[in-house]
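let me see the structure of the following:
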Amino acid sequence: MEEEPVMTPEAAPDAGLRAFDQHRRLLFGVAYQMLGSVADAEDVVQDAWLRWSAADRSDVADPRAYLVRVATRLALDRLGSARTRRETYVGPWLPEPLLTDDARGPEEAAELGEQVSLAVLVVLETLSPTERAVFVLREVFGMSWAEVAGVLDRSEAAVRQLGHRAREHVQARRPRFDTDRRAQREVTERFLAACVGGDVDALLAVLSPGVVLLTDGGGQAKAALRPIVGADKAARFLVAVSSQGLSQPGLTVRLVDVNGAPGVVVDGPAGPAIAVSLVVADGRVEQALVVLNPDKLAGLVG
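As a prediction, the model looks like this:
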């Protein structure tokens, strides 16, 4: 018996495609927040499309609720195996950075905002999968408790308890940050200039005394295997790495929005090679998150 062809967006009925496209950005956002991976989030959206295109949509009263439920469950299924892989990861694990500047549209950048900062996603990694789902749906996307309960097939009382616990956990661990984007950008520019210029003193002036530097090479790029704590150690490491890395021919440096905040992307001949995301508070860098793993840089193509 001949297999039926898999329905693609191009071949699907216009109404079904329009309904899916209307919620595509939301589905990507939910999956990315759940998984911290651009590639995995895109896979979840594709799988959600396949389920949507094969579903009897005459029985779907609320396409948004249906699709969010599908995407959340697909993300939960992936999260377990992803966490198993991270147990053997070489060095600190950081989420995949995502370009959120005007190249992806100001509306999308505004929607993503501070909630997708790499620092917040790192904190979300410390939640249980279900707590993370509740936090993302409720705190990030503003769904009602009834909607969250429907997505997860739990009672409202249960998801409220999970949500309260997750919110307290995140608030206790998320770093302080400046809300003034102009101040964030100014500090980022000073940070970049000091790194490029190899100026340790200038870096010390922009780093908080207790700054934490995390570098994610995933065993594929040279990186520190443990967090570097303290301005002096972080400054000397950054200058040493910059003098070696930024001196290579064919590199260009972009100051762009990475995960809803000013950041730095270094491009090589083959594409993005380094991404830097900073947490700025009181005019100084509290955290510097540097992603060098080439497998995690696809979301930074301009």
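
contacts, neighbours, all on C-alpha from now
Fine.

where do the helices sit along the stretch 201-302 of the chain?
231-245 (DSSP state H, counting those that start in this stretch).

Lys241 - how many residues pack around it?
For the record, residue 241 is Val, not Lys. 16 (other C-alpha atoms under 10 Å).

my error: substitute Gln244 in the last question.
Neighbour count of Gln244, defined by other C-alpha under 10 Å: 10.

compare with the first, here's sequence two:
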Amino acid sequence: MDFETIYRTYKHLLFSVGYRMLGSVSDAEDMVQDLFTSLKTLDTDNISNLKSYLVKMMTNRCLNYLKSASKQREIYVGAWLPEPLITTNDHDSMGQVVQDETISYAFLVLLQELSSVERAVFVLREVLGYEYGEVAEMLNKTEINCRKIYSRAKVKVNQGKERNLGELGETEPLVKKFLHAVHTGNFKDFVSLLTDDAVLISDGDGKRRTALKTIFGKQRILALFEGIAAKGSLQGNWLPMLNNSQIGLVLVKDQIADIVICFDMDENRLQANQVFKMMNPDKLQHISSVLGCHKSSDLFVL
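The predicted structure is shown next:
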């Protein structure tokens, strides 16, 4: 198989591994490119199972990266959230990978709470469907050890209220109510679609002024949005978008993504129990570049 065919065949699979492991679009893309650069020097014809070999390479690169980046995470200012991934209305293959493998933004947040090894085992076993023996070979561990790691990760995920990706439009009422609230200044109807114990998590890494701690309860969330709206911080062009295969919102100012908001629904899928607010400019660069490369009709819904 020639190099270009290998690249087209496996780049999206490898990105999906990297994105889940790292929680970063840009880092996952860089990792994929670096992997294929190194692959040019290898004789792939002598590799018996190229797919597993590439996934192993990607997984181990991610583990090494996370180990080196652990200190940066420790000094991160406020909550750390994954980088949102915009998908398009057309048949964007990168977006299709994410949707087909059923991962919501909230589930991605949950994955980041696992240790790097737990995350690797969970992604390889639960998401990609590899057998324990294959996972053990990829991570240079015993099969028994991998079973124990997976079991431990599964318990943590279940405690975090594991759920499958819901229907695409289940967050649409929240988006519409939020857009109405931004225009009127009245957020009560929007907050009525949150559970009483809903939480709001913001990520600004100290580069933007935002809540450093989680906001608990819909009344406090109401007070927060009313306060920042009164200061004019929500002014701009709010647009509904496909974020990790769910409808969310992006605030665009001068063609640059300024804020991204997305939601996680409760088990009844009638109200949201989590609101995620991304304001870290470093994690919005990818979205800004996507905004400039696509027609608005390809990106925005409703």
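
next one: Phe122 of the second structure relative to Asp2 of the second structure, how far apart?
The gap separating Phe122 of the second structure from Asp2 of the second structure is 31 Å, by C-alpha to C-alpha, to the nearest Å.

now swap in Met138 of the second structure and tell me
On the measure of C-alpha to C-alpha, Met138 of the second structure and Asp2 of the second structure end up 24 Å apart.

who's more crowded, the two?
The neighbour count for Met138 of the second structure versus Asp2, taken as other C-alpha under 10 Å, is higher for Met138 (21 against 9).

how far away is the equivalent of Asp295 of the first structure over in the second structure from Phe276 of the second structure?
Using TM-score structural alignment, the partner of Asp295 of the first structure in the second structure is Asp282. Distance of Asp282 of the second structure to Phe276 of the second structure, computed by C-alpha to C-alpha: 16 Å.

just want to know which of these two has more residues nearby.
Counted by other C-alpha under 10 Å, Asp282 of the second structure and Phe276 do not tie: Phe276 has more neighbours, with 21 against 12.

tell me the counterpart of Val68 of the first structure in the second structure.
Looks like Val68 of the first structure aligns to Val55 there (TM-score structural alignment).

nope, Thr179 of the first structure is what I was after
Match for Thr179 of the first structure (TM-score structural alignment): Gly166.

just the strands in the stretch 51-200 of the second structure please.
Assigned by DSSP state E, counting those that start in this stretch, the stretch 51-200 of the second structure shows strands spanning 86-87, 194-203.

tell me how many other residues crowd the aligned residue in the second structure for Leu278 of the first structure.
With TM-score structural alignment defining the correspondence, Leu278 of the first structure maps onto Phe263 in the second structure. Number of residues near Phe263 of the second structure (other C-alpha under 10 Å) recorded here: 26.

what does Ala298 of the first structure give?
Other residues close to Ala298 of the first structure by other C-alpha under 10 Å number 17.

ok, it touching Pro272?
Yes: applying C-alpha atoms under 8 Å as the test, Ala298 of the first structure and Pro272 come out as touching, 7.5 Å apart.

separation between Leu22 of the second structure and Leu81 of the second structure?
Distance of Leu22 of the second structure to Leu81 of the second structure, given as C-alpha to C-alpha: 11 Å.

kindly report the same for Val155 of the second structure.
21 Å.

compare neighbour counts for the two and give me the winner.
The neighbour count for Val155 of the second structure versus Leu81, taken as other C-alpha under 10 Å, is higher for Leu81 (24 against 11).

so what corresponds to the more buried one in the first structure?
Match for Leu81 of the second structure (TM-score structural alignment): Leu94.

spit out the contact partners of that match.
By C-alpha atoms under 8 Å, 6 or more residues apart in numbering, the contact list for Leu94 of the first structure reads Leu118, Val122, Asp216, Leu289, Val291.

can you list contacts of the biggest helix by length in the first structure?
The longest helix of the first structure (DSSP state H) is helix 63-86. Helix 63-86 of the first structure has contacts (C-alpha under 8 Å, 6+ apart) with 19-20, 23, 26-27, 30-31, 34-35, 41, 44-45, 47-48, 52, 60, 93, 129-130, 133, 147, 150-152.

how about 7 Å then?
Helix 63-86 of the first structure has contacts (C-alpha atoms under 7 Å, 6 or more residues apart in numbering) with His23, Leu27, Val30, Ala31, Met34, Leu35, Val44, Val45, Ala48, Pro129, Val151.

redo these as CSV? Include secondary structure.
CSV is the format used below for the contacts of helix 63-86 of the first structure (DSSP: H, G, I helix; E, B strand; the rest coil):
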residue, secondary structure
His23, helix
Leu27, helix
Val30, helix
Ala31, helix
Met34, helix
Leu35, helix
Val44, helix
Val45, helix
Ala48, helix
Pro129, helix
Val151, helix
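
between these, identify the one with the most neighbours.
Busiest of the contacts of helix 63-86 of the first structure [other C-alpha under 10 Å] is Ala31, holding 30 neighbours.

could you find the counterpart of that one in the second structure?
Checking TM-score structural alignment: Ala31 of the first structure goes with Gly18.

settle this for me: its match is touching Ser26, isn't it.
No: the pair Gly18 of the second structure / Ser26 is not scored as a contact, 9.8 Å apart, by C-alpha atoms under 7 Å.

list the contacts of the residue lying closest to Glu286 of the first structure once chain neighbours are set aside.
Spatial nearest neighbour of Glu286 of the first structure, excluding adjacent residues (C-alpha to C-alpha, 6 or more residues apart in numbering): Val211 at 4.6 Å. Listed by C-alpha under 7 Å, 6+ apart, the contact partners of Val211 of the first structure are Val229, Gly230, Ala231, Val285, Glu286, Gln287.

go again with 8 Å.
Going by C-alpha under 8 Å, 6+ apart, Val211 of the first structure touches Val229, Gly230, Ala231, Ala234, Val285, Glu286, Gln287, Ala288.

rewinding a little: turn the contacts of Leu94 of the first structure into TSV, columns for distance to Arg86 of the first structure.
Below are those laid out as TSV (distance: C-alpha to C-alpha, whole Å):
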residue	distance to Arg86 of the first structure
Leu118	16
Val122	13
Asp216	12
Leu289	17
Val291	15
